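Engineer: What follows is a predicted structure for the sequence shown.
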Amino acid sequence: MPESDSILKDMGAATWSAEDGTAYEVALEGINHVVGALSRQIGEAESVGDADRVAELSEQQRSWAGRRRELSPADRAAVDALTTECADLLRALRGTT
């Protein structure tokens, strides 16, 4: 494929290292697990007809999805903090803290 047709032609050089990119992917996976755990809790709340809890959990889920969109591999401190936050929250949701 000629360079002029490549979708990468205007990307420029990465501003983060391979290690930063890997840490970012780990953070994204953590967020995906949080969103999934919240989905399970939403389903449980729906099954008992707890509309307030469904709304609360749905808002949390939207917030985490927004954080996923805003995260950048170039901001390693934010990536590391979010990874830690995900791990802590997942332990709490699983009752293993």
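Structural biologist: Okay, I see it.
Engineer: C-alpha only now, for contacts and for neighbours.
Structural biologist: Fine.
Engineer: Spell out for me which residue occupies the centre of the chain.
Structural biologist: Most central in the chain under C-alpha atoms, centre = their mean is residue 31, positioned 2.6 Å from the mean C-alpha point.
Engineer: The structure to be compared is supplied as follows:
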Amino acid sequence: MSEPVIGNLPPYTWSSEESVAYEAAIEAINGVVGAYSGLITEAEERGSTDEVADLSRRRAACQQERRGLKADNTEEIARVRATYATRLRELTGNDA
């Protein structure tokens, strides 16, 4: 019987700070994806197909960035957290 692929991966130890920052970055992106989903629904209800297409493209770009995020890239994680926190405030009008 062959060994699972995961059995060949070297161990990686995250610090608490790295794991928290990575999860926060993922959640920041998820918040923006959710905001875009709500805006897409509103645009669909108004029948605004151009707006739906634009918002869908923006949401897909966020999803692509989420898939490409690497836990060990601390600079990128910091950028994502800041960028997506700002974008979520812009999309929701929530300054909290």
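Structural biologist: All right, it came through fine. All figures in this text were calculated on a predicted structure; none of them were measured in a lab.
Engineer: what helix or strand is the residue nearest to the centre of the first structure on?
Structural biologist: Assigned by DSSP states H and E, residue 31 of the first structure belongs to helix 18-47.
Engineer: What span of the second structure is that helix aligned with?
Structural biologist: Alignment note (TM-score structural alignment): helix 18-47 of the first structure is matched to residues 16-45 of the second structure.
Engineer: Could I get the buried residue list for that stretch?
Structural biologist: Of all the residues in stretch 16-45 of the second structure, those buried under the rule 16 or more other C-alpha atoms under 10 Å are 18, 21-22, 24-33, 35-37, 39-40, 43.
Engineer: before we move on, the earlier item: from residue 38 of the first structure, how far out is the residue nearest to the centre of the first structure?
Structural biologist: 11 Å (C-alpha to C-alpha, to the nearest Å).
Engineer: Please give the number of neighbouring residues around the equivalent of residue 87 of the first structure over in the second structure.
Structural biologist: Using TM-score structural alignment, the partner of residue 87 of the first structure in the second structure is residue 85. Neighbour count of residue 85 of the second structure, defined by other C-alpha atoms under 10 Å: 18.
Engineer: any idea how far residue 56 of the first structure is from residue 78 of the first structure?
Structural biologist: For residue 56 of the first structure relative to residue 78 of the first structure (C-alpha to C-alpha), the value is 25 Å.
Engineer: Same question for residue 64 of the first structure.
Structural biologist: Residue 64 of the first structure is 14 Å from residue 78 of the first structure, by C-alpha to C-alpha.
Engineer: Off-centre distance for stretch 10-21 of the first structure?
Structural biologist: Stretch 10-21 of the first structure has its C-alpha centroid displaced from the chain centroid by 19 Å (C-alpha atoms, centre = their mean, to the nearest Å).
Engineer: What lies in contact with that stretch?
Structural biologist: With contact meaning C-alpha atoms under 8 Å, 6 or more residues apart in numbering, stretch 10-21 of the first structure is reached by 73-74, 76.
Engineer: The residues you listed in strands, which ones?
Structural biologist: Counting by DSSP state E, no part of the contacts of stretch 10-21 of the first structure is found in strands.
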